[in-house]
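Engineer: take this sequence and fold it.
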Amino acid sequence: MAEEVKLFRTWSSPFALRIVWALKIKGVEYETIFEDLSNKSPSLLQYNPTHKKVPVLVHNGRPIAESYVILEYIDETWKETPLLPEDPYERAMARFWAKFGDDKVFTSIICGVLIKEGKEQEEAMVEAMENLQFLEEELRGKKFFGGERIGFVDLALGWLANLISILEDVAGLKLVGEDKFPLLSAWMKDFADSPLIKDNWQPRDKMITKFQALRDAKLAAAASK
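Structural biologist: I've put the predicted structure just below:
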């Protein structure tokens, strides 16, 4: 019996994009269901009643939610081209850096630099640059965070390779330059140019519009307080 794989996502979610890349790397055929989170489908609410958000992977009728949980499920189910290393310590470190990417890097940039201005933005920039420096150090001696090929951490941090330049345009500043972050800059280019990656990026103009609207709304809300 043929496997049935469905991915519930939105067009813009960087978290769902991780799953797209993983399935492409593994060569898994799947159906995409695009969701409007302002009008969630009954299927999404059925498959993810706890969080009611994307991504959700449905494999032979069984749903899995949360992007990192899904990534590990994909890696354990389709074992060709492994995403996580075999060594237990290296696997633990991969999970650490993936979590660091969401908890520290993503938060300090999206919830800090992007939606603040003036002194608050300057303070957020300091934290963001410190977090990016940790990633720069982690790349020493490696082409990808996974070594010579794309792995779990690269998929976790992949949003950087696309969103950074978009957020720089929207916020009117420079976050990652070759002078300060040569290794991270090279990784962003290598990752973004990988065939299975570059064919699945979101439309840049729509992403700029989306994050400009987010920034404007947050700054307007802060100004009205």
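
Engineer: please count neighbours and contacts with C-alpha atoms only from this point.
Structural biologist: OK.

Engineer: ok, now which ones touch residue 103?
Structural biologist: Listed by Cα atoms under 8 Å, 6 or more residues apart in numbering, residue 103 has no contact partners.

Engineer: and the helices in this protein, which stretches?
Structural biologist: Secondary structure of the chain (DSSP state H): helices at 14-26, 42-47, 67-77, 88-100, 107-108, 118-138, 152-157, 160-171, 182-193, 195-198, 204-223.

Engineer: residues of the second one that come out buried?
Structural biologist: Same thing as helix 42-47. For helix 42-47, the neighbour count (16 or more other Cα atoms under 10 Å) marks 44, 47 as buried.

Engineer: what about the residue of the chain most remote from its centre, distance to residue 30?
Structural biologist: The outermost residue of the chain relative to its centre, with distances by Cα atoms, centre = their mean, is residue 1 at 32.8 Å. Per Cα to Cα, to the nearest Å, residue 1 is found 15 Å from residue 30.

Engineer: check residue 134 too.
Structural biologist: 35 Å.

Engineer: so which of the helices of the chain is nearest residue 58?
Structural biologist: Taking Cα to Cα, helix 42-47 is the member of these nearest to residue 58, at 7.9 Å.

Engineer: off-centre distance for the closest one?
Structural biologist: Using Cα atoms, centre = their mean, to the nearest Å, the mean C-alpha position of helix 42-47 is found 23 Å from that of the whole chain.

Engineer: following up with a second sequence; could you model it the same way so I can compare the two?
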Amino acid sequence: MADEVVLLDLWVSPFGQRCRIALAEKGVEYEYSEQSLADKSDLLLRSNPVHKKVPVLLHAGRPVCESLVILEYIDETWPPEPEKKKESPRLLPSDPYARARARFWADYVDKKLFDCQTRLWKLRAGDAAHEQAKRDMAEALGTLEAELGEGDYFGGEAFGYLDVVLVPFVAWFHAYERLAGFAVAEICPRLVAWGERCKGRDSVAKTLTDPEKVYEFALYLKAKFGAK
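Structural biologist: The predicted structure is shown next:
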């Protein structure tokens, strides 16, 4: 029980998926507990009484909430062993400035990119606000591609914190294209190539949701919010 790890999550959540990827990268064994949007479990409500949402990491019965906080907790709790650095890498950079930049862009993903994504399925297609959401989404993706630059990963040559933060959203690119009417590969080819590179990692390949299922989930959300 002292080392028991449980992740309260939802299959399609990009925020939960980043936690799953981080745990896989660290080689941490854990129990996955699927949660429901419609009928939230007592365990979830007790574990995250403030926001009442996934993901929540339970470590030895103690809850850690909010995915970016969870990522840092995972990174600090399971540091790389000297002889296993390649198998259990540190996610956040060791340099303070690089660490600050990674946190800045992680915040950008959660505030800007997710906001654009949410507006795409909340707003009615053809409305002025929806058209603005489409432009904002294209701009946000372009901004992230500019930050990636010519590097293999956001941290340079090594897969790291910001890659873990952003890569679950790659599974949503198909939904963006269907809802916004643009081809992500045409406006952000390097970002798409980065996503394919990331999917070459077992931690990512085994975690990301089928894009078609993500799109079906986005349509469910559109119907729920009356934006059909």
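
Engineer: about what we covered before: between the helices of the first structure, which one is nearest to residue 59 of the first structure?
Structural biologist: helix 67-77 (9.7 Å).

Engineer: once aligned to the second structure, how far is the closest one on average?
Structural biologist: Comparison of helix 67-77 of the first structure with the second structure after fitting gives an average deviation of 0.4 Å (mean Cα distance after the TM-score superposition for the first structure).

Engineer: can you point out the buried residues in that helix?
Structural biologist: 67-68, 70-72, 74-75.

Engineer: same check on stretch 76-89 of the first structure?
Structural biologist: 82-85.

Engineer: and the end-to-end length of that stretch?
Structural biologist: 17 Å.

Engineer: again with stretch 16-35 of the first structure
Structural biologist: With Cα to Cα, one end of stretch 16-35 of the first structure sits 11 Å from the other.

Engineer: kindly report the same for stretch 149-163 of the first structure.
Structural biologist: End to end - Cα to Cα - stretch 149-163 of the first structure spans 21 Å.

Engineer: name the residues that touch it?
Structural biologist: 14-15, 18, 21-22, 68, 71, 82-84, 94-95, 97-98, 101, 143-146, 187-189, 191-192, 201.

Engineer: mind checking which of those are buried?
Structural biologist: 14-15, 18, 21-22, 68, 71, 82-84, 94-95, 97-98, 101, 143-146, 187-188, 191-192, 201.

Engineer: how near is the residue farthest from the centre of the first structure to residue 145 of the first structure?
Structural biologist: 37 Å.

Engineer: which residues does residue 7 of the second structure contact?
Structural biologist: 30-33, 55-58.

Engineer: closest one to residue 44 of the second structure out of the residues you listed, please.
Structural biologist: Closest to residue 44 of the second structure, out of all of the contacts of residue 7 of the second structure and judged by Cα to Cα, is residue 56, at 7.6 Å.

Engineer: so what corresponds to the closest one in the first structure?
Structural biologist: Using TM-score structural alignment, the partner of residue 56 of the second structure in the first structure is residue 56.

Engineer: skipping adjacent residues, who's closest to that match in space?
Structural biologist: Leaving aside its chain neighbours, residue 56 of the first structure sits nearest to residue 65 (4.7 Å; criterion: Cα to Cα, 6 or more residues apart in numbering).

Engineer: alignment lookup: the one you found to the second structure.
Structural biologist: Counting by TM-score structural alignment, the partner of residue 65 of the first structure is residue 65.

Engineer: returning to what we had before: how about JSON lines for the buried residues of helix 67-77 of the first structure, with distance to residue 162 of the first structure added?
Structural biologist: Below are the buried residues of helix 67-77 of the first structure laid out as JSON lines (distance: Cα to Cα, whole Å):
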{"residue": "67", "distance to residue 162 of the first structure": "18"}
{"residue": "68", "distance to residue 162 of the first structure": "19"}
{"residue": "70", "distance to residue 162 of the first structure": "22"}
{"residue": "71", "distance to residue 162 of the first structure": "20"}
{"residue": "72", "distance to residue 162 of the first structure": "23"}
{"residue": "74", "distance to residue 162 of the first structure": "23"}
{"residue": "75", "distance to residue 162 of the first structure": "24"}
